[in-house]
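Student: Next comes the sequence, and after it the predicted model I'd like to discuss.
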Amino acid sequence: MKTLLQVDGLKVHFPIKRGVLGRTVGYVYAVDDVSFTLRQGETLGLVGESGCGKTTTGLGVLRLIPTTSGRILYNGQDITRLKAQELRRLRREMQIVFQDPYSSLNPRMTVNQILADPLDTFGLYRGRERSERIAFLLEKVGLSPEHGRRYPHEFSGGQRQRIGIARALALDPKIVIGDEPVSALDVSIQAQIINLLLDLQREFGLSYILIAHDLAVVEYICDRVAVMYLGKIVEMGTYEQIYNDPKHPYTEALLSAVPVPNPKATRHRILLQGDVPSPIHPPAGCHFHPRCPKRLDICDKERPPLKTLAGDHQVRCFLHS
């Protein structure tokens, strides 16, 4: 498959400013040297605990926040240093579905106005064509054209997320980033939205980056999975490699917490000690070593590289050096 997106050494560091003059006294290392690729028609999952840098990575890829260093290649073009006007032309190619389907929709606008807004911004579709386009988008996400006259507060959470998906599809994007798109929904509604995303992917050839903490959802929808911890990818591979043969102790701990839909099944729960360290002062050596049940003497002194194992399976751990 064609590589649509390539991220090399992405870093997003937020300055900490103090005093009347706003001196920079430190940095929040939100994303620290993240690299991955996204192929056409593929779904890549970004998973990890809250605060690990998943959402910041997605926003950085979309250039919605400034990046500190690294390259973001879209169709071979480096978009990291593009000016605003050049970047605006690429906005049609990459869209996002936000976590909260209510706060991401303007409560003062009808659904028709919400879906027409991106079309007006890029001068697409006029008059009757625009009405037909909006009706087409609503039908594709399981709503009817009559819903276009309503306001967001008149819909359920699942319906509002369908509207958010329709808005993301309005400009015929190639890449859609889902920032925990089902975490705010009931379990039964989550399944409907996930199946909708899969249907749309097959129909329009979309590539997804799915940001999530629910590993059961990720296993169902993703082709490859990248596990993040404190701003770094610690393991990456196909979902079969990650779920059936995890190599990093952090991945093993995450998977041990996934509920098993069998009351008779037993699973050894791995309980990590301590809290996630501060991204302002990350630990020396391996970032995970203060909580790692398998740490070695070298782990607190050197940072492990991301090593490639069999196939595309990669892990950042001295246990596999």
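Tutor: That came through fine.
Student: From here on, just use CA atoms for contacts and neighbour counts.
Tutor: Noted.
Student: Contact partners for the spatially most central residue of the chain?
Tutor: By Cα atoms, centre = their mean, the chain has its centre lying nearest to I211, at 2.9 Å. I211 is in contact with 45-47, 54-55, 58, 177-180, counting by Cα atoms under 8 Å, 6 or more residues apart in numbering.
Student: Now the two most distant members of those residues.
Tutor: Using Cα to Cα, the two most remote members of the contacts of I211 are V47 and I177, lying 13.3 Å apart.
Student: still on that earlier bit, mind listing which of the contacts of I211 are in strands?
Tutor: The members of the contacts of I211 that map onto strands under DSSP state E are 45-47, 177-179.
Student: Highest neighbour count among these?
Tutor: G45 (29 neighbours; other Cα atoms under 10 Å).
Student: Might one say that that residue is in contact with V217?
Tutor: No. Assessed by Cα atoms under 8 Å, G45 is found out of contact with V217, at 9.6 Å.
Student: what does the longest helix belonging to the chain rub up against?
Tutor: For the chain, the helix with the greatest residue count under DSSP state H is helix 187-204. Under the contact criterion Cα under 8 Å, 6+ apart, helix 187-204 has outside partners 41, 140-141, 158, 161-162, 182-183, 206-207, 221.
Student: now those residues in CSV, with distance to K11 and neighbour count?
Tutor: What follows is the contacts of helix 187-204, written out as CSV (distance: Cα to Cα, whole Å; neighbours: other Cα atoms under 10 Å):
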residue, distance to K11, neighbour count
G41, 26, 19
K140, 37, 17
V141, 35, 21
G158, 34, 20
Q161, 30, 26
R162, 32, 25
V182, 27, 26
S183, 26, 15
L206, 26, 22
S207, 23, 23
I221, 27, 19
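Student: Use this one as the comparison:
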Amino acid sequence: MEELLNVQNLEVHFPIKKGILARTASYVHAVDGVSFTLHKGEIIGIVGESGCGKTTTGFAILRLVEPTGGRVLFQGQNLAGMTDAQMKPLRQKLQIIFQDPYSSLNPRMTLYQTLAEPMNIHGRYQGAEQKERIAHLLEIVGLKPEHQTRYPHQFSGGQRQRIGIARALCLDPEVIIGDEPVSALDVSIQAQIINLLLDLQAQFHLSYIIISHDLSIVEHLCDRILVMYLGKLVEIASYHDLYSNPKHPYTQALLSAIPSPNPRADKKRMILKGEIPSPMNPPTGCRFHPRCPHRMDSCDQVEPRLHEHGQQHFVACHLYE
């Protein structure tokens, strides 16, 4: 399978400045050494609690947030070291669907202007060709031609997210990052958007990175799932392996928290004790050890590395070393 994206030891540290001179006192370790690959036609999911760094990872890949360290290779080219001028042609191939369908659209721009803007910036689909392209995009995402003159406040939440998807498709991308693409929508609308994303993936041979805290969503969407905790990847596996045989205690706790559709089902919950440590001062060794029910002496001293345990099933935990 062709490799599109290769993320190598990606780091994003945000400085915390204090005092009159605004000197850097410490750093927020939002992303700390994340590595993974994305292949053509693949859908991978990044999951974890709020604040684990999954959205920052997506933003850093697109250079919406500047990486502190590491490399992001897109078709062999290192995005992390490029100037804005060098990045511009590649931005056509790398697009994003933002989490909030309300704040991600300019309230002063009509639907037509919203979709025409990226085409004008990159010099694509001008004049009559642009009108045909926009009409085609609206048809693809389930909107009507007469919607072109409407403003964002005249659309529902589900319609706004369809606009966000159409905007991501404007420049014929190869990779789309979906930052919680359905979290702000009603459950019935979520299903429609998920089915739309799957249809578009098959139609245009897209590759997705889906960022979500909802494990039931990524189960239906993704081929592989990456589990993050406090800026680190703790487990990588296919959706089937992850749900049938989760290895990391954090992954097991996440899966046990998924509500059961049967209220009478006797489901064993794994309750984590303690608070999530601060990313300003992450724990030594395994970052999960302060909350881990299987903590060993080595956990607070030695940082576990991702090792393969089973076919393409990677886990960072001393239990398996």
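Tutor: Arrived safely. Predicted model, so just to flag it, every value in this text is computed and none were measured.
Student: before we move on, the earlier item: next, the residue nearest to the centre of structure 1: secondary structure please.
Tutor: At I211 of structure 1 the chain is in strand, as set by DSSP: H, G, I helix; E, B strand; the rest coil.
Student: average offset between the one helix or strand G33 of structure 2 maps to and structure 1?
Tutor: Following DSSP states H and E, one finds G33 of structure 2 within strand 23-39. In the superposition against structure 1, strand 23-39 of structure 2 averages 0.4 Å from its aligned positions (mean Cα distance after the TM-score superposition for structure 1).
Student: Quick check: Q252 of structure 2 vs Q311 of structure 2, distance?
Tutor: 19 Å (Cα to Cα, to the nearest Å).
Student: Of those two, give the one with the bigger neighbour count.
Tutor: Ranked by neighbour count (other Cα under 10 Å), Q252 of structure 2 and Q311 place Q252 first, with 16 against 9.
Student: Number of residues surrounding the residue nearest to the more buried one when sequence neighbours are not counted?
Tutor: The spatially closest residue to Q252 of structure 2, leaving aside those adjacent along the chain, is P246, at 5.7 Å (Cα to Cα, 6 or more residues apart in numbering). When neighbours are defined as other Cα under 10 Å, P246 of structure 2 has 21 of them.
Student: Also N106 of structure 2?
Tutor: 14.
Student: ranges for the helices of the stretch 51-200 of structure 2?
Tutor: 54-61, 84-91, 111-122, 127-141, 157-169, 187-204 (DSSP state H, counting those that start in this stretch).
Student: Make a markdown table from these and add distance to L105 of structure 2 to it.
Tutor: Compiled in a markdown table, those are given as follows (distance: least, Cα to Cα, whole Å):
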| stretch | distance to L105 of structure 2 |
| --- | --- |
| helix 54-61 | 18 |
| helix 84-91 | 19 |
| helix 111-122 | 8 |
| helix 127-141 | 16 |
| helix 157-169 | 8 |
| helix 187-204 | 17 |
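Student: With respect to L306 of structure 2, which of those helices lies nearest?
Tutor: Closest approach to L306 of structure 2 among these is made by helix 54-61 (17.4 Å; Cα to Cα).
Student: Give me the residues contacting that closest one.
Tutor: Contact with helix 54-61 of structure 2 is made by 7, 10, 12, 30-31, 46-48, 65-67, 72, 79-80, 177, 179, 209, 211, 228, 231, as judged by Cα under 8 Å, 6+ apart.
Student: ok, average deviation of it from structure 1?
Tutor: Per aligned residue, helix 54-61 of structure 2 averages 0.3 Å (mean Cα distance after the TM-score superposition for structure 1).
Student: and that helix, how far out from the chain's middle?
Tutor: Distance, stretch centre to chain centre, for helix 54-61 of structure 2: 7 Å (Cα atoms, centre = their mean, to the nearest Å).
Student: Now do the contacts for whatever residue of structure 1 lines up with P101 of structure 2.
Tutor: With TM-score structural alignment as the criterion, P101 of structure 2 lines up with P101 in structure 1. Contact analysis of P101 of structure 1 by Cα under 8 Å, 6+ apart lists 157-158, 160-161, 164.
Student: Make TSV out of those residues and add distance to G274 of structure 1.
Tutor: Shown next, in TSV, are those (distance: Cα to Cα, whole Å):
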residue	distance to G274 of structure 1
G157	35
G158	36
R160	38
Q161	36
G164	38
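Student: For K2 of structure 1, state which of those is nearest.
Tutor: Once Cα to Cα is applied, the member of those that ends up nearest K2 of structure 1 is G164, at 27.5 Å.
Student: ok, how many other residues are close to the closest one?
Tutor: Counted with other Cα under 10 Å, G164 of structure 1 comes out at 26.
Student: which ones are touching it?
Tutor: Contacts here follow Cα under 8 Å, 6+ apart; on that basis G164 of structure 1 touches 97-98, 101, 104-105.
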